[in-house]
Structure formats: structure tokens, C-alpha cells
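Engineer: how would this look folded up:
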Amino acid sequence: MKKKTSLLTGLIALSIALTACSTKHPDIQTNQQQETKVTAVTPPATAPAAQPASKQTTAAPQTATGKLIPAKIISVTDGDTMKVELNGKKETIRLLLVDTPEVKHPSKPVQPFGPEASAFAKKILKEGKEVQIEIDVSERDKYGRLLAYLWVDGKMFNEMLLEKGLARVAYVYPPNIKYVDQFRAIQKKAQTAGIGIWSIENYAQEDGFHPKETATKKAEPTKQQSEKPVAETQKSTTPSSNVQYKNCTEARAAGVTPIYEGQPGYSRKLDRDGDGVACE
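Structural biologist: So this is what the prediction gives:
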């Protein structure tokens, strides 16, 4: 009897144990499934972090000046006009929105600060100098010249002329007015400082340069500055009209260069680019 009772007790205990195990087993499976789900979500959480880095490496830096076209200086005609080699062709560049005093005009005399503007241009824009050309909207003027902003060593030459007081803001014709506001701001500083063309009262005006209207006292320093170029021009007109030079080397040795059309010694063979100035 005791053996039966013990056996029955053992069977009951075993049944309870099996029931407890079957109750815990679903929890274990549920936990495993949750862990699997967490693992599956983890990769997408890290993927977006890699996207910004990819965008930074592919984004190209944008310049404030727009598209710059490489060119090479051939020669300087005056402060606001120069010849360049562009795409294998010889082009004449006329700087946009600025005007420098005349030095080679066929019907006008050398104007105050014209020689200074030309000398400054030749100093910065030496033959063979690599530069960049920026076109605004309209590409050429009625003479076929390229209208452009000229960049040299990361600086705009148009602005450099204005900063030195060697040019005035001029020929403001839409749509080529991209930099007109900042040009006028630079000009205002030069006017306030009274440098260059702004050192002569009533000389630089909206419609051009007026040497005859300048005040005598303020014109005296300018006369001294431009005395040498004017003297050279006067000197070149004194020789006999039948003076001829074999080449520009001989003309330079005589101290008469540049020779303007109509002056003694001028000839077409010495004026290779046909701009009316020989041995420039």
C-alpha cells in the first residue's frame, strides 16, 4: 500500500513539473522572437548616417563670379582695352562698366591719368600673363570687341582700376550690369579719398572726362604726372614729315614711340594690329 502511495505521489510531482516546463517554454520563444526583431531593425537605423558624407564629397564648389574662361595676355592697348589669346584666337577685350582716360584716341589728346592707367595695366597684365575672362550677358560691342570682366591672380582688374582712381564707372547698359553696384561703392571710396582722376576738380563726370574744365590749382599735380608722355607726343610731331623708320627698334631708339597715325614716322608696316598706333 505504501509503495502504491509513493508511486502515485511521484507521478503527481512529475505531472506538475512537466506542466511548469510547458508554461515557461512559450515565454522563451517569445523572447527569442523579440531579440530577432530588434536585430533586424538595427541596420536601417545606421544607414542614413552615411548619406550626408556622400553628398559632401560629390557637391562641387560654386564660384561667386560665374564661369571664368582662361586666356593669355598678348598686349595692353590702354587702361581699359587689351588683346588676349582666347581659345587659340586673338581677341580684343573691352572692360565692362569702367572707362579710363584716353591715350591713343585718334581725335583726342592724351588725357590726365590716361598714361598712368595704361602703365598700371601694363604692369599687372604683362605679355604672356594668364588671366580669366568673365562674360556678362551681351558678349560683344558694335566694334566686335569682347565685353568682359578681367580676373588676374584672383582679383578683378576692373575693380583694381577703380580702387586706384584710374577709372570711372561708365557705359552702364543693361543687361551687362552684374557688378555695377559694387563698382559704384568702390568708386565712392576713391572719390572720398580724392585719388587719381578724383584729385582734379570737375574732371571725371557722368558723360566723360573734361580736362578743360579742371581747376588750375588741382590740375598742376596732374600736369607734372603726365608731363613726360605729353612731352614725348610733342617731340614726335617736331621732326620733318618725311621721317621714316625701318622698324620699331629704330623708332624706340629715336625716343618717339608710340607713334600715332598722322604723326611723322607712322606707317602701316609698323602698326601690325591696325589700331592707329605704331610701335606701342
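Engineer: going forward, measure contacts and count neighbours with C-alpha atoms only.
Structural biologist: OK.
Engineer: so Pro112 lies in a helix, does it not?
Structural biologist: No. Residue state for Pro112 (DSSP: H, G, I helix; E, B strand; the rest coil) corresponds to coil; a helix is not indicated.
Engineer: in this structure it contacts Thr222, no?
Structural biologist: Yes. Pro112 is within contact range of Thr222, at 6.2 Å (criterion: C-alpha atoms under 8 Å).
Engineer: higher neighbour count, these two?
Structural biologist: Neighbour totals were compared for Pro112 and Thr222, and Pro112 leads with 28 against 17 (other C-alpha atoms under 10 Å).
Engineer: residue boundaries of the strands in the stretch 51-200 of the chain?
Structural biologist: Here the stretch 51-200 of the chain has its strands, by DSSP state E, counting those that start in this stretch, at 69-78, 81-86, 89-95, 98-99, 130-134, 146-152, 155-156, 168-169.
Engineer: buried residues, stretch 175-188. List them.
Structural biologist: With burial defined by 16 or more other C-alpha atoms under 10 Å, the residues of stretch 175-188 counted as buried are Asn176, Lys178, Val180, Phe183, Arg184, Ile186, Gln187, Lys188.
Engineer: over to stretch 198-210?
Structural biologist: Trp198, Ser199, Ile200, Glu201, Asn202, Tyr203, Ala204, Phe209, His210.
Engineer: distance between the ends of it?
Structural biologist: 12 Å (C-alpha to C-alpha, to the nearest Å).
Engineer: stretch 86-99 too?
Structural biologist: Terminal residues of stretch 86-99 are spaced 23 Å apart (C-alpha to C-alpha).
Engineer: contacts for it?
Structural biologist: 70-72, 80-85, 145-150, 158, 162, 167-172, 176-177, 180 (C-alpha atoms under 8 Å, 6 or more residues apart in numbering).
Engineer: let's go with 7 Å and repeat that
Structural biologist: Here stretch 86-99 makes contact (C-alpha atoms under 7 Å, 6 or more residues apart in numbering) with 71-72, 80-85, 145-149, 158, 167-172, 180.
Engineer: can you tell me which residues contact the residue minimising distance to the centre of the chain?
Structural biologist: Nearest to the mean C-alpha position of the chain, counting by C-alpha atoms, centre = their mean, stands Trp151 at 4.1 Å. Residues near Trp151 by C-alpha under 7 Å, 6+ apart: Val131, Gln132, Ile133, Phe157.
Engineer: one step back: wait, which of the buried residues of stretch 198-210 is closest to Ile16?
Structural biologist: Lowest distance from Ile16 to the buried residues of stretch 198-210 (C-alpha to C-alpha) belongs to Trp198, with 110.2 Å.
Engineer: structure for this one too, so we can compare:
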Amino acid sequence: MKSCRLGSGEWLLILGLVLLAGCQASPPKYPTVQISRVTSGQSVEWIDNSQQPPIIQQGRLIGIDAPDPAQEPWGKQAKQRLEELIDIPTKGSVSIEFDDTATDKYGRKFVYLWKDGRLLNEQLLKDGYVLASMRTPTGTNISGVKYRDRFIRGSQYARLMGEGIWNPEHPMRMSPSEFRKEER
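Structural biologist: From the prediction side, this is the model:
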């Protein structure tokens, strides 16, 4: 039987790989909630069982601006895509990261949603269903949004690829905020 000996360089390589694997940052842990309903391409509801009695909480995905539900066909498509990403019909379980800002004028908490290691706010941008919001909930510039660079890159990708609202044959011609102002 032939013995297998490793040289000092090979041991250093193995040791380096072990140390590197041990130093990898694990994704942050956030509370898991069961999304009960998607109300638009940027808003969700879940039951907060930590309250007694349990109450319905509302959340608004931060860093995005989804087409208004009346802004056809994009509003309906954005809502459906968020439902698919969350997997509403079967599980609807997501990890939820809260923003420091308390709530918006409608009482919704500002959130980042995570599912299977994927940031859903960003995925909606990459898929071309929403626009990157250039304002934080408090009205300041997007530089305060935690995942600003990811959101900008996701939006740029969808635009370059002609995805969703960026489809050159059927683009969304009015931003959601412009549409809401006109509809008033």
C-alpha cells in the first residue's frame, strides 16, 4: 500500500482554505413571518403573533416604487410577481428586515424581504417590475437606503435588458408617482 504524504505547501493551502471557509460571513438572521397578503407590488401584510391578541401588520418594501394597482398592466404584474417571489399560494414565509424608520403615513413598517437568501426588493428591480426609489421613507436621498448600490444595479440591469416596465415595445411611460398625482 502506497502512503500519501502532503508537502508543506499543500498543508498551507488546505489550512488557508479551512480558515477562509470559517471566516465567511453568514447571512444575517432576521425574523421570519408568514405573509398573508400582497396588497400591491410594494406592500404586504402579515399576522404578528407576538402581540396579544395577534394583529395584522403592514409593510412597505423600501427602495422601490411599484406601479399603482390602477396603472395597467404594470401594477397588476408587479403585485403578481411579488406574490410569486414570496410563494403566497403555498408557504408565504419570508425573513423580514426592518428599516430604522418607524412607519409611513399609512402606518406601514418599512421592510426588506428575504427569501432563500434573495433580497426580494432587489429581485423586483432586476425583473423590471418596479423602479428604484430615489428617496427614503423620511424623504431624504437614497444614499440612506441600506442596499442602495444593489438597487441601482438591479434597476440598471432591467433597463439594459429591456425587462418588464423597460420593454422597448411596451414601456411604462409614466412613473408611479406621476401616475398617482395625475389620478388625484
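Engineer: aligned to the residue nearest to the centre of structure 1, what sits in structure 2?
Structural biologist: In structure 2, the residue matched to Trp151 of structure 1 (TM-score structural alignment) is Trp114.
Engineer: the residue lying closest to its match once chain neighbours are set aside and Glu178 of structure 2, how far apart?
Structural biologist: Closest residue in space to Trp114 of structure 2, ignoring its immediate chain neighbours: Ser95 at 4.9 Å, by C-alpha to C-alpha, 6 or more residues apart in numbering. According to C-alpha to C-alpha, Ser95 of structure 2 and Glu178 of structure 2 sit 32 Å apart.
Engineer: do Lys105 of structure 2 as well
Structural biologist: 19 Å.
Engineer: tell me how far the closest residue to Glu159 of structure 1 other than its chain neighbours lies from Met160 of structure 1.
Structural biologist: Leaving aside its chain neighbours, Glu159 of structure 1 sits nearest to Phe183 (6.6 Å; criterion: C-alpha to C-alpha, 6+ apart). Between Phe183 of structure 1 and Met160 of structure 1 the distance, using C-alpha to C-alpha, works out to 10 Å.
Engineer: likewise for Gly208 of structure 1?
Structural biologist: Distance, Gly208 of structure 1 to Met160 of structure 1, by C-alpha to C-alpha: 19 Å.
Engineer: next one: Gln205 of structure 1
Structural biologist: Computed with C-alpha to C-alpha, the distance linking Gln205 of structure 1 and Met160 of structure 1 is 19 Å.
Engineer: ok, now Gly128 of structure 1?
Structural biologist: 20 Å.
Engineer: neighbour count for the two, which is higher?
Structural biologist: Legend: neighbour count by other C-alpha under 10 Å for Gly128 of structure 1 and Met160, higher for Met160 (16 against 13).
Engineer: so what does that one match up with in structure 2?
Structural biologist: Applying TM-score structural alignment, one finds that Met160 of structure 1 aligns to Gln123 in structure 2.
Engineer: what distance do you get for its match to Ser175 of structure 2?
Structural biologist: Counting by C-alpha to C-alpha - Gln123 of structure 2 and Ser175 of structure 2 are separated by 19 Å.
Engineer: which residues in structure 2 form helices?
Structural biologist: With DSSP state H as the criterion, structure 2 has helices at 8-23, 74-86, 120-126, 148-161, 176-183.
Engineer: and the last one, how far from the chain's centre?
Structural biologist: Put plainly, it is helix 176-183 of structure 2. Put simply, helix 176-183 of structure 2 sits 23 Å off its chain's centre (C-alpha atoms, centre = their mean, to the nearest Å).
Engineer: go on, the shortest one?
Structural biologist: Centroid separation between helix 120-126 of structure 2 and its chain, computed with C-alpha atoms, centre = their mean, is 5 Å.
Engineer: packing partners of it?
Structural biologist: For helix 120-126 of structure 2, the elements it packs on are strand 109-115, helix 148-161, judged by 3 or more C-alpha pairs under 7 Å, 6 or more residues apart in numbering; DSSP states H and E.
Engineer: what does it rub up against?
Structural biologist: With C-alpha under 7 Å, 6+ apart, helix 120-126 of structure 2 has contacts from 61, 64, 85, 112-114, 130-132, 150-151, 154-155, 157-158.
Engineer: could you redo the last one with a cut-off of 6 Å?
Structural biologist: Contacts of helix 120-126 of structure 2 with the rest of the structure, by C-alpha atoms under 6 Å, 6 or more residues apart in numbering, involve Leu113, Trp114, Phe151, Gly154, Ser155, Ala158.
Engineer: closest one of these to Leu17 of structure 2?
Structural biologist: Trp114 (28.7 Å).
Engineer: can you tell me how far that closest one is from Gln42 of structure 2?
Structural biologist: From Trp114 of structure 2 to Gln42 of structure 2 the distance is 14 Å (C-alpha to C-alpha).
Engineer: same question for Thr103 of structure 2.
Structural biologist: Counting by C-alpha to C-alpha, the separation of Thr103 of structure 2 from Gln42 of structure 2 is 14 Å.
Engineer: the more surrounded of those two?
Structural biologist: A count of neighbours by other C-alpha under 10 Å puts Gln42 above the other of Thr103 of structure 2 and Gln42, at 24 against 17.
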